[in-house]
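In: Sequence and predicted structure below; questions after.
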Amino acid sequence: MLDFERLRSKLSYLKEDDLKLVDKAYQFAFTAHERQFRKSGEPYITHPLSVADILVDLNTDTASICAALLHDVIEDTVYTKASIVSSFGTEIANLVDGVSKITQVEYMTEEQEQAENFRKMLLAMSQDIRVIIIKLADRLHNMRTISGLRRSKQLAKSQETIDIYVPIAKRLGMHEFAVELEKLGFKTTYPFRYKVLSKALHDIQSRRTYLLEEIKRKFYESMQSNQITIHDIDSREKNLYSIYCKMKKKRMSFSEIMDVYAIRICVETRAECYLTLGIIHQLYRPMPNRFKDYIALPKTNHYQSLHTVLLGPESIPIEVQIRTKEMNNLAETGIAAHWLYKLGGEHKNINEIARQGWLKQLLEIQKSTGNSLEFLENIKINLFPNEIFVFTPKGKILELPASATALDFAYAVHTEVGHTCVAAKVNRQLVPLSSQLVSGQTVEIISSESSAPLPGWLDIVVTPKAKSSIRHYFKLKHQNESRSLGQSLLKRAFNTINISEDDISEQSIQLLLEKLSVASLSELYEDIGLGNRSASIVSQQYLILHDNPKLMSSDTPSQPLIISGTEGMAVDFATCCYPVPGDPIMGILSESCSLVIHRENCKQLFKFRQSKQSSVTVCWSESITGEFPVEIWLKVSNIAGSLAQIAVVVGNHQSNIKDLNVTKTDGTHLLVSMILMVYSRSHLSQIAQSIKRLKCVFNMSRYRHVIIGQPGAFGGGL
């Protein structure tokens, strides 16, 4: 078990003051985690110590080591970011906070939580790339000790590691991290397959030792005779997970996949890389179309090397990588190598290097995605695609994923170039925007200021930047159209109540926005345009506030919205309870943006409140006019003329039967439901009293259950 003294013994490259800060960070972490234990039963402090140890092997700086020791303090103890700021300063506190998960927030799903945490980590690493390097070291140690978790958690962590953290490590050029994370993820997910493939790989490598040594000897002697400085010639160990994936994808056997040798050659200078290439091509014949020059055209993660495939002894292919020692260090440890080595004769800022390529793309995507889940899906696509290299007319090289189209190229140049493009030229030939590009092509975009994206473009582009930019354009366009529509609807609603734009004061609008809990007038327009609010209701609420601004006072109760019966489509009357003037009522804002009036004792109101639909306090106008439908239920004798008697009573009271349904309950009674048109609750009461006097009527109510459950006297109320 790693202890702090062993870790400290490896910090000889730090200054004395830096060592004191590391000592302080360890003591702080030890105290914070003193009574905590890992799932394996070990003291929790062993985990931050191990994470720090992984970073020390990369010769990382003092702040990174301190942050590694403290990385779980905010998340798992009572200490806050402020505590770390006061003890260690802002730089270390920001690193620790960047690695910490989002806490004290409820999420709908684990996927949403994962996406939110990843977005938070990305924003932190955009400011300081050391955040993700610490996180990768954290994940590496967690994967090394994953056996302490329950099986379901092991599988989830392994999948997340392979889907997200391995590609990130590759993107940052941290090959050793990526390979070990892949191996551990594979071993955890498929332990039996890992064991079988591991044994098979060991056996085949044992049998190949002699032949590989013979090839390496020939390389060494020829290079030495040409006075090339040789740092290393070594056979590369095959990655078990990549072998497994290749077997699945190509449906090939293990022996077919492994029927190839892999050798890496390290020399002193870039010029010697190309000299070595010529020498080995003289020893063994190169295979056509299998040469790649990543020195002249580095990968996004700054990886540089010459790749070639030779036809070796017994016609077995030999994969050869040729690079300088510096390139090899960068290939193994990636961006972390910038702490150790000079590039171009001077030390470069590690964050500036990171921001030049992939991370810059991620930040652009992050700005234009609607939610964290969409962002995470875009990142998974963007993490490690196969790449092509194409040229602008001025000779600038752009890197795009394989199967990228001319439209993807336009968005890679600039978002506005993408939005306004109308055609493309590839090698001076006009091509459709949907044309797929291949490496080496020169692409020119033809644009027009009057052009705009089309919805079908989302089916053409493959890059996350292009997809997110197009979606963002349509989202903004939809918002602008909704605001314009909402403004027109509200203006029309104000005109109907004889209020012009000149009559509307800024103070009254501000009071209205506060009343509606809306941040701005633009947001209000958008709500109306999208159908989330009724323009008629908003105009009436403005009228109330305009007439009496004191209504906004917390001491003054909200004035109800007056229902006059002439609101048209803006107000509907519920058919579940059929409110009529005189009934106590409540308004519910429906999804179709109309205001639906219910009786206060309507059973449906409880359901609407549970679904958090907005309610509006309303009341009837004293001068309300018009006829309103109301449903009544009756239990009557099954004799000739009973329904005719009821119809006569209704007609005598200047009412009309809009609808009528009859059900036979038994041999002697009928259950009758009818919808009457009445002027008010008192009008309905007069009709009810007259119907009740009829001998053929046993019961009458506005509630069906009253009629069924209580035969006899008139009950249930109106």
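Out: Yep, it's here.
In: make it CA atoms for all contacts and neighbour counts henceforth
Out: Fine.
In: What strand or helix carries Tyr274?
Out: helix 270-283 (DSSP states H and E).
In: Tell me where the stretch 251-400 of the chain has strands.
Out: 261-267, 285-286, 292-293, 306-311, 317-324, 387-391, 397-401 (DSSP state E, counting those that start in this stretch).
In: With the stretch 551-700 of the chain instead?
Out: 561-563, 571-573, 585-589, 595-599, 615-616, 618-620, 628-637, 656-664, 669-678, 697-701.
In: what sits against Asp61?
Out: Residues near Asp61 by Cα atoms under 8 Å, 6 or more residues apart in numbering: Trp339.
In: before we move on, what about Leu69?
Out: Contacts of Leu69 (Cα under 8 Å, 6+ apart): 25-26, 29, 48-49, 51-52.
In: do that again at 10 Å, thanks
Out: Shown in contact with Leu69 (Cα atoms under 10 Å, 6 or more residues apart in numbering): 22-23, 25-30, 45-53, 96, 134.
In: From Met1, how far out is Ile84?
Out: Here Ile84 is placed at a distance of 27 Å from Met1 (Cα to Cα, to the nearest Å).
In: Who has more neighbours out of these two?
Out: Ile84 (23 against 7; other Cα atoms under 10 Å).
In: burial count for Leu14?
Out: Around Leu14 there are 16 residues (other Cα under 10 Å).
In: excluding its backbone neighbours, what's nearest it?
Out: Thr62 (7.4 Å; Cα to Cα, 6 or more residues apart in numbering).
In: quick one, what contacts that neighbour?
Out: 11, 14-15, 17-19, 21-22, 56, 68, 92.
In: ok, now Phe186?
Out: 155, 158-159, 161-162, 180, 193-194, 240-242, 244.
In: Just the buried ones from these?
Out: With neighbours counted using 16 or more other Cα atoms under 10 Å, those contain these buried positions: 155, 158-159, 161-162, 180, 194, 240-241, 244.
In: export those residues to CSV and tack on distance to Asp259 and secondary structure?
Out: Shown next, in CSV, are those (distance: Cα to Cα, whole Å; DSSP: H, G, I helix; E, B strand; the rest coil):
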residue, distance to Asp259, secondary structure
Leu155, 32, helix
Ser158, 29, helix
Gln159, 29, helix
Thr161, 29, helix
Ile162, 26, helix
Glu180, 23, helix
Tyr194, 19, helix
Leu240, 14, helix
Tyr241, 17, helix
Tyr244, 14, helix
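In: here comes the other one, which I'd like you to weigh against the first:
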Amino acid sequence: MRPRVMRQVELLEKVLAYDPNADEDLLNRAYVFSMKAHGSQKRASGDPYFSHPVEVAGILAGMKLDATAIATGLLHDTLEDTVATPDEIERNFGSHVLRLVDGVTKLSRIELQSDRTRQAENFRKLLLAMSNDIRVLLVKLADRLHNMRTLHFIKDPEKRRRIAKETMEIYAPLADRIGMQELKEELEDLAFAELNFDARASIMARLEQLRSEGGSMVDRIIDRLKRTMAEHGIDAWVSGREKRPYSIWEKMQRKNIAFEQLSDIMAFRIVVKDVPTCYHALGIVHQTWPSVPGRFKDYISTPKQNGYSAVHTTVIGPENKRIEIQIQTQEMHDIAELGVAAHWQYKQNGKGAPEAEARQYRWLRELLEILEQTADPEEFLEHTKLNMFQDQVFCFTPKGDLIALPRDATVVDFAYAVHSDVGDTAVGAKVNGRVVPLRSVLRNGDQVEILRSKVPAPNPTWLNFVKSGRAKSCINRFIRQQQRGQYLELGKAILTKAFREHDATVSERALEPAVKVLKLRNADDVYVAVGEGNVTARQVVHIVFPGQKEEEAERLPITPRPPRHSEQGTSGGIPIRGLIPGMAMHFAGCCHPLPGDRIVGIVTTGKGVTIHTIDCDVLEQFAEQPERWLDLAWDAPAEGEKAHGHVGRVAMILNNETGALSAVTTVIAKHKGNITNLKITNRTPDFFEMFVDIEVRDVKHLSNIIAALRATPAISSVERAKG
């Protein structure tokens, strides 16, 4: 039986129920226009296509949006899927509705295709359209929700999977970012059903078993919570909800725990009149039932970045069940349900708090900054995904300002979250008054003071540990600028020499023909292209002096490339099982394999076998070439044969104090290690960061040395380096 299309009068009644002053004429005209435009078009389900925009409008009405947004929902597919033109939309509904419809039309082309650059470019359009009017995103999310609800009608399994993956990667995180928790969870769960049907079925079976065992337990707990609040004079609305299957699965995977260990499969919400009553209710809950240590979170004093506020606690509650309780005001509850749509309602009613709105849109401003700083569309897409997906940690500036960061964020992430200039000039930091390395991971509640230099100098090695998209994009931008300057100087020197061979002087005017032919912007771009090696000086000379014979053109100096240190040679006789007899062998310098490591060999024509540890990141490059892999293992040396020395590499952060380096060398020597190389990679007034290559017998020998180094007061941190 096919679902009935919502009638015009039903949609109107739904809107007027929460907005009696809604523009009825606009809604009626949009309904009729969309119905006529889509005509006899059909969906994959066989339903009239017009049922889709009407359902989208119904979802938007459920968010209690204004008539303009709902009219946009009715019209959102007319420009793309019908013969309707922008002029018609503007003539019938005004320029504002046209801008919204046009914005949604552009967003509808975001697809996960093999051409990731196109997807990334469309994602940029999404961001820009959102920044102009957030209702564009709300309409698109409603559109995606209805498409996901009807996804099973699409016959092509590859297409269903692509749409589900796109929903999980882009639309669900966006819904989360604007605080629309219910919508986000439904999108995730619908995508989960397509991407991992068996896992979802397993969770559903466990939930069904839980319901059958508990019977009306939820109702009994709600009743008990209501009575407890009433006994203490608190007027409260209490509800209970069951966690969705995907949320359960994701938490089980993230925390590596079993279904039975989850404490918040059932969560109960207590809604009270104001903030003081929230804390009063919390006190009553904790007086009545024992709380579970470490399970209290106060999102009222430190709201989430998407605007969510509440007090969370877990108690051994009624019927001796472990339950999560969330305590909120009515406004907090509305924002938890509808996110930015609720912010918009409160703003319309004159109740919106400027600071709440600032928090709500800060993430959007940060993504716009990343857009400005990132040249590569794919890089932009990855950085924005980083910003959308990660959980948060809250830290404070010395003035008490709150900074929200991704989980496992470092001091450098904090510096860039304050301002890009602060990040670029960071040379050290104090966390809670104690000097720490810049790579230090921050925890909730840390107070961070950034120590700065006068000259911007981000370190490229920071990219190895920063977590936020903003920090990565700022560091990459600085590196690109530095590289461009170096390439420009090199290119200018090469072209100056080449022009001198022809008794000419290189200048902007002289390079105008090359700028035009090579389709570059200016002379600096020509210098950079030559410096990078993308264009040769010979080519530029031939463009500028077209009559020059090739044999008379200058011979370009060849700039030697720095030697690659990806491999180190070894002498024969090292006992490894699985090698091809007579084939040359090298140990990879990226992972420095040692006896005791699990190892594999990669065969390279003309080089022999390069040996890597089984967890080396470089091996990903050969995943599609199984014919090049050799399964190897260390063999014990023959009786009486002396074990060969092998080089292991450690990464170390050393306090910048007298005798620190001496302490390091002493510890290594005492444990029979031999330092073969030492390289300082970063130096600040407080710390040295360095790599130390140590000749050892095997993994156990290196582990003993690392343990001894960790016990040395002069050393802040030490670990085996791979990469």
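Out: Happy to help now that I have it. Everything numeric here is computed off the predicted structure, so don't read it as measured data.
In: Got a TM-score for the pair?
Out: The pair, once superposed, lands on a TM-score of 0.71 when counted by TM-score structural alignment, normalised by the length of structure 1; 552 aligned residues with a Cα RMSD of 3.0 Å.
In: most packed of the strands of the stretch 251-400 of structure 1?
Out: Among these, strand 317-324 has the highest mean neighbour count (mean count of other Cα atoms under 10 Å), at a mean of 23.
In: Average offset of that one relative to structure 2?
Out: Here strand 317-324 of structure 1, set against structure 2 after superposition, deviates by a mean of 0.9 Å using mean Cα distance after the TM-score superposition for structure 1.
In: Find me the equivalent region of that strand in structure 2.
Out: Aligning strand 317-324 of structure 1 against structure 2 (TM-score structural alignment) gives residues 322-329.
In: just to revisit the earlier point, which of the contacts of Thr62 of structure 1 tops the neighbour count?
Out: Highest count within the contacts of Thr62 of structure 1 by other Cα under 10 Å belongs to Ala68, 32 neighbours.
In: Tell me which residue of structure 2 lines up with it.
Out: Per TM-score structural alignment, Ala68 of structure 1 is aligned with Gly73.
In: Ignoring the adjacent residues along the chain, who's closest to its match?
Out: That would be Ala57: by Cα to Cα, 6+ apart, it lies 4.9 Å from Gly73 of structure 2.
In: what about whatever residue of structure 1 lines up with the one you found, distance to Ser9 of structure 1?
Out: Matched to structure 1 by TM-score structural alignment, Ala57 of structure 2 sits across from Ala52. Here Ala52 of structure 1 is placed at a distance of 13 Å from Ser9 of structure 1 (Cα to Cα).
In: swap in Lys380 of structure 1?
Out: 39 Å.
In: Surely His347 of structure 1 touches His338?
Out: Yes - between His347 of structure 1 and His338 there is a contact under Cα atoms under 10 Å: 7.6 Å.
In: Neighbour count: the two, which is higher?
Out: Neighbour count, other Cα under 10 Å: between His347 of structure 1 and His338, His338 has more, with 19 against 12.
In: How about that one, nearest residue that isn't a chain neighbour?
Out: Ile350 (6.3 Å).
In: give the contact list for that neighbour.
Out: Ile350 of structure 1 neighbours (Cα under 10 Å, 6+ apart): 128-130, 335-339.
In: wait, which of these is closest to Gly529 of structure 1?
Out: Asp128 (41.8 Å; Cα to Cα).
In: sec struct for the match of Ala68 of structure 1, please.
Out: On the three-state scheme (DSSP: H, G, I helix; E, B strand; the rest coil), Gly73 of structure 2 is labelled helix.
In: Could you check how far it is from Thr496 of structure 2?
Out: Counting by Cα to Cα - Gly73 of structure 2 and Thr496 of structure 2 are separated by 61 Å.
In: and what of Ser662 of structure 2?
Out: Distance from Ser662 of structure 2 to Thr496 of structure 2, by Cα to Cα: 49 Å.
In: So which of those two has more stuff around it?
Out: When neighbours are counted by other Cα under 10 Å, Thr496 comes out ahead of the other of Ser662 of structure 2 and Thr496, with 16 against 10.
In: how about that one, what's its partner in structure 1?
Out: Under the alignment (TM-score structural alignment), Thr496 of structure 2 pairs with Lys491 of structure 1.
In: From the chain's centroid, how far away is stretch 281-291 of structure 1?
Out: When distances are taken as Cα atoms, centre = their mean, to the nearest Å, stretch 281-291 of structure 1 is centred 46 Å away from the chain's centroid.
In: okay, that stretch sits on what stretch of structure 2?
Out: Using TM-score structural alignment, stretch 281-291 of structure 1 pairs with 286-296 in structure 2.
In: Stretch 374-389 of structure 1 now?
Out: Under TM-score structural alignment, the match for stretch 374-389 of structure 1 is residues 379-394.
In: What are the buried residues along that stretch?
Out: 379-381, 383-389, 392-394.
In: Apart from its chain neighbours, what residue comes closest to the corresponding residue of structure 1 for Arg160 of structure 2?
Out: Matched by TM-score structural alignment, Arg160 of structure 2 corresponds to Gln154 in structure 1. Excluding the flanking residues, the one nearest Gln154 of structure 1 by Cα to Cα, 6+ apart is Ile146, at 6.4 Å.
In: residue contacts, the one you found?
Out: Ile146 of structure 1 neighbours (Cα under 10 Å, 6+ apart): 39-40, 139-140, 153-155, 157-158, 184-185, 188.
In: which one of those residues is nearest Val267 of structure 1?
Out: Nearest to Val267 of structure 1, judged by Cα to Cα, of these is Leu140 at 30.7 Å.
In: which residues does that closest one contact?
Out: Residues near Leu140 of structure 1 by Cα under 10 Å, 6+ apart: 50-51, 54, 134, 146, 161, 165, 177-178, 180-181, 184.
In: Show me what it aligns to in structure 2.
Out: Aligned partner of Leu140 of structure 1 by TM-score structural alignment: Leu145.
In: Make sure that match is indeed in a helix.
Out: Yes - assessed by three-state DSSP, Leu145 of structure 2 belongs to a helix.
In: Good, wrapping up.
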